[in-house]
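Q: the following block contains a protein sequence and its predicted model.
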Amino acid sequence: MQLTLIKRETSFLMLLLLLAIPAISFAQATGNDSTLQSATLNDVVTYALQHRPSVRQSQLDQEITEKVIKGKLADWYPQINFNYQYQRTIDRPVTAFGDNVITVGLFNTSLAQVEATQTIFNRDVLLASKTASKVRIQAEQSVVSTKIEVVVSVTKAFYGLLATAQQIKVNEESIVRLKQSLKDAYSRYQTGVADKTDYKRATILLHNSEASLKTTQERLVYEQQYLKALIGYPADKTFTLQYDTAQMESEINIDTLQQLNYAQHIDYKIMFTQRELQKANVRYSQWAFLPSASAFGAYNLNYLNDNLGELYNTSYPNSFVGAKLTLPIFQGGKRVAKIKEQKLTLRRVDVGLENLQNTLDATYTKALTDYKSNLKTYVVQKENVVLAQEVYDVINLQYRNGVRTYLDVTVAETDLRTARINYFNALNLVLTSKMDVLRALGQINY
């Protein structure tokens, strides 16, 4: 009997999935194809990582960060500019030489200049070069964190959709049995073997099961759309889930004796990188006492003429090079206050790391407790399915032989349907709680 039940569970799942989501044929996915050819859990997760808007946004943020870094580091290179200027003097200035007042300058002047500056040292470019690698790590960690959340949410939604689809199958099989029971009860009533209460009970139970089936089917429609939204799938497209109970059961167990390693968790990695960047901010504030130095040079072409048409006939070139050193002496205590501010911010990040460790401990403990509890429930419910099937088969046979009342059959039928639904719900919960444990351990990496 148990072997028959196991075979039935593994075989009917593929049938119920065909009923759960309408199947359509797709061309093989290539390039920018936005549809799924198959829909195993791995396929759905892979699709989500490629099409989920939040993942693409985080990847774009990473690319933006890279461009910002390149822009900051570009300040180390020579900065070359071309300047052009034309000026028309309306009233020329005058100057006095002794008793003589002389008008100076010309009506038309123009300047063409090529200038270059080279940073030798300043704290801005030094900060950019020191923190570039850590900023890249931070951007990468943000992408990883987004992907982890997507994987967890999509996996949970996938299992939830399967559980709902399985409930539909259970209700459909229950309705088949109830219709046969109603037919038998009505026949017994017509032959005078039983009164009309038996077939009326059968009718009530059948109506309740049909109502339950309708409710579950409507919930399935929502869960289908919810999964599509999670993975970034077109709302007007459909796909067929592919899975089996045996594979789900094989993925249940995890090592519950593992110890939490903070450094392995993505949230801890992100905050630790923030701490490293904040330490760089402290050093940056301390560098405010250092001088800045740069070199500069320019080549100028000057044009002077009262006649605009002849302005550019003759040029008067000049050029120069030089160096500049700026040494900050006094800023009213601003630099000292800034250093203290950044050090306090660093202490705040340290406190945040301590709080995060406590949070991770609590999260892992809860996730592990839920997993153990759900695993026990799953084992019990799996045994209950076998027992409920045996009880129903015996009572139904006894009823047909006139030994049992139909009330016993209805109770056995309800117990069987409830046991099978509870079993699939328990399977969904244990797999979902397993994802929470792996997330808490920091063992989901993409």
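A: Perfect, thanks for sending it.
Q: CA atoms for contacts and neighbours, from now on please.
A: Noted.
Q: buried residues, the helix or strand containing N42. List them.
A: Using DSSP states H and E, N42 sits within helix 41-51. The neighbour-count check on helix 41-51 (16 or more other C-alpha atoms under 10 Å) flags L41, V44, V45, Y47, A48, L49, H51 as buried.
Q: for the helix or strand following that helix, packing partners?
A: Heading C-terminal from helix 41-51, the first helix or strand you meet, by DSSP H and E, is helix 53-73. If you count contacts as 3 or more C-alpha pairs under 8 Å, 6 or more residues apart in numbering; DSSP states H and E, helix 53-73 packs onto helix 123-190.
Q: just how off-centre is the helix it packs on within its chain?
A: Taking the mean of its C-alpha atoms, helix 123-190 sits 13 Å from the chain's own mean (C-alpha atoms, centre = their mean, to the nearest Å).
Q: what of stretch 7-20?
A: 31 Å.
Q: just the strands in this structure please.
A: 79-88, 94-97, 100-103, 108-121, 292-305, 316-326 (DSSP state E).
Q: who's in contact with the fourth one?
A: Spelled out, that is strand 108-121. The list of residues contacting strand 108-121 from outside it, by C-alpha atoms under 8 Å, 6 or more residues apart in numbering, reads 75-89, 291-308, 311.
Q: putting a second one here so we can go through both:
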Amino acid sequence: MTAPAGMANAQSIDDALAQTYSDNPTINAARAQLRSVNERVPQALSGWRPQIFGRFDVGSQYNNSDPGRARYSNTASAGLSVTQNIFRGFQTVNSVRQAEAIVRSERESLRATEQTILQQAATAYMDVIQNTAIVSLRRSSLEFLSEQVRAAEDRFEVGEGTRTDVSQARARFSEAQSDLNLALANVNTSRAVYRQLVGTDPKTLSARTRVYARLPKGLDAALSAGASDHPSIQSAQHLVDAAVFAVKTTEGELLPTVSLEGNLQRQWSPPSASGVDTLDSASIFGRVSIPIYQGGAVSSRVRQAKEDLGQTRIQLDVARDQVRASIVSAWGQYQAAVASIQAAQDAVSANQLALEGVIEEQRVGQRTTLDVLNAQFELVNSRVNLVTAQRNRTVAAYALLAATGALTADRLGLAVAAYDKTAHYKKVRNSWFGLSTPDGR
């Protein structure tokens, strides 16, 4: 399942994974989602910052205090109000902590998405190699069977064979043609999936990989690594933290709030007998609001937040169980694939010798055409099984790394710049204003 040694331009599986890491649209969409979630933190921090509003009013008044002496007057006013929260029942503190926990959870979700896509890309890579190899085997078998049909017909013409031999050879040839057609369809499917994940069509691929050296030494080591580092578990843990702060934020609505409010205003009116046509005013107030009863809505939201907290804790347990099950399954599949390779290699060697022996025995009349066809059938199947086992070993290895949370660009040593999950966050966290994103959009 490896490319010839002379193919210096072969694309390795690491090259394909590096390209997937950089260009895959699903990964890029997850990164955009993280950047969106980052904005929750400055939104929460806005609770510490003043709110400033300007206003401008224009109006007309009609007065008719004395019959027959109606009067119209136009007025205008402009004002500026500033409100600064001093104390909000710890809502701002807890909402900021909640937003930060959600950001950390989203970072882990991004890491989980990256690993899922990288695993799918590795599987697609090996599927292309496997199905291409199977096509080659099917074509070789078809050529062999074509020769058997010709030989059976020649023997029948000279009276050394029977019509049954010819029919059996032709039947096996037709079956081989059908198997080749199916193999070609599988190649096209695997190439399409490869292009979807990697972004380019597969060309010359090589099954050589360094993944086996990065596998855990045993099942216990794999379980320990997954429990401590799997992104699904880390994401669920951060969501528990966020839910805790959500309860505290909602409870803060039951506490008093303190704020300062300042106002500036100028009003213009038609000149009067006193000659005054403008009026300036300024005010500043300290406000204390003490919630006494809000109709039970806040109490309900507190209870709801506590139920949400309980749900996230259950989901954390679910994530741990799922990761453990995935690791055990991947480990078993890997061990089974390793054992299958040796068994398939032995079967190929045995069936190759058997076919050669049957052909020689057929030449001296001790074997029939059907015996040769059966021996060829067994040899092709064993070769297909070997190709499949080799593919399954590599796929299971990448699945095991993903199950333990180690299928990352850094751990794989991919030649690609790692995406900085904190760069955008650092740029927007303390942003007080501005409509443009950090990349200029």
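A: Good, I have the coordinates. Values in this document were obtained by computation on a predicted structure and should not be read as measured data.
Q: quick one on the thing from earlier: how about the strands of structure 1 in a markdown table, adding mean neighbour count?
A: Shown next, in a markdown table, are the strands of structure 1 (neighbours: other C-alpha atoms under 10 Å):
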| stretch | mean neighbour count |
| --- | --- |
| strand 79-88 | 12 |
| strand 94-97 | 9 |
| strand 100-103 | 10 |
| strand 108-121 | 17 |
| strand 292-305 | 17 |
| strand 316-326 | 11 |
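Q: need the contact list for the residue nearest to the spatial centre of structure 2.
A: Residue closest to the mean C-alpha point of structure 2, counted by C-alpha atoms, centre = their mean, is T113 at 2.1 Å. Neighbour list for T113 of structure 2: T26, I27, A30 [criterion: C-alpha under 8 Å, 6+ apart].
Q: and the helices in the stretch 251-400 of structure 2, which stretches?
A: Taking DSSP state H, counting those that start in this stretch as the test, the helices found in the stretch 251-400 of structure 2 are 297-363, 369-403.
Q: now the longest one: how far from the chain's centre is it?
A: Right, helix 297-363 of structure 2. Relative to the centre of its chain, helix 297-363 of structure 2 is centred 19 Å away, using C-alpha atoms, centre = their mean.
Q: what's L230 of structure 1 aligned with over in structure 2?
A: When structure 2 is aligned by TM-score structural alignment, the residue opposite L230 of structure 1 is L197.
Q: I'd guessed that match sits against T20; true?
A: Yes - taking contact to mean C-alpha atoms under 8 Å, the distance of 6.4 Å between L197 of structure 2 and T20 places them in contact.
Q: what do these two both touch?
A: Here L197 of structure 2 and T20 share the contacting residues I117, A121, scored by C-alpha under 8 Å, 6+ apart.
Q: picking up where we left off before, in structure 2, what residues pair with the helix holding N42 of structure 1?
A: Going by TM-score structural alignment, helix 41-51 of structure 1 sits over residues 13-23 in structure 2.
Q: quick one: that stretch to chain centroid distance?
A: Relative to its chain's centre, stretch 13-23 of structure 2 lies at 14 Å (C-alpha atoms, centre = their mean).
Q: how about the contacts made by the aligned partner of A122 of structure 2 in structure 1?
A: Aligned counterpart of A122 of structure 2 in structure 1: T155 (TM-score structural alignment). By C-alpha under 8 Å, 6+ apart, the residues touching T155 of structure 1 are L41, V45, T432, M435.
Q: I'd say the third one and F158 touch.
A: So that's T432 of structure 1. No - using C-alpha under 8 Å, T432 of structure 1 is not in contact with F158, being 9.7 Å away.
Q: could you check how far L412 of structure 2 is from S269 of structure 2?
A: Separation of L412 of structure 2 from S269 of structure 2 (C-alpha to C-alpha, to the nearest Å): 75 Å.
Q: whoops, I mixed them up, A354 of structure 2
A: For A354 of structure 2, the distance to S269 of structure 2 equals 112 Å [C-alpha to C-alpha].
Q: circling back: what does the residue nearest to the centre of structure 2 correspond to in structure 1?
A: Aligning on TM-score structural alignment places T113 of structure 2 opposite T146 in structure 1.
Q: go on, V41 of structure 2?
A: So V41 of structure 2 corresponds to I69, using TM-score structural alignment.
Q: neighbours of its match, how many?
A: 18 (other C-alpha atoms under 10 Å).
Q: name all residues that make contact with it.
A: A128, A132.
Q: in stretch 203-213 of structure 1, what counts as buried?
A: Buried residues in stretch 203-213 of structure 1, counted by 16+ other C-alpha under 10 Å: T203, L205, L206, S209, E210, L213.
Q: out of those, who's nearest D124 of structure 1?
A: D124 of structure 1 lies nearest to L213 out of those, by C-alpha to C-alpha, at 66.3 Å.
Q: what does the closest one correspond to in structure 2?
A: Per TM-score structural alignment, L213 of structure 1 is aligned with L180.
Q: quick revisit: so which pair among the contacts of T155 of structure 1 is furthest apart in space?
A: Greatest spatial distance in the contacts of T155 of structure 1: V45 and T432, 14.7 Å, computed using C-alpha to C-alpha.
Q: what about the match of A122 of structure 2, distance to T46 of structure 1?
A: Using C-alpha to C-alpha, one obtains 11 Å as the distance from T155 of structure 1 to T46 of structure 1.
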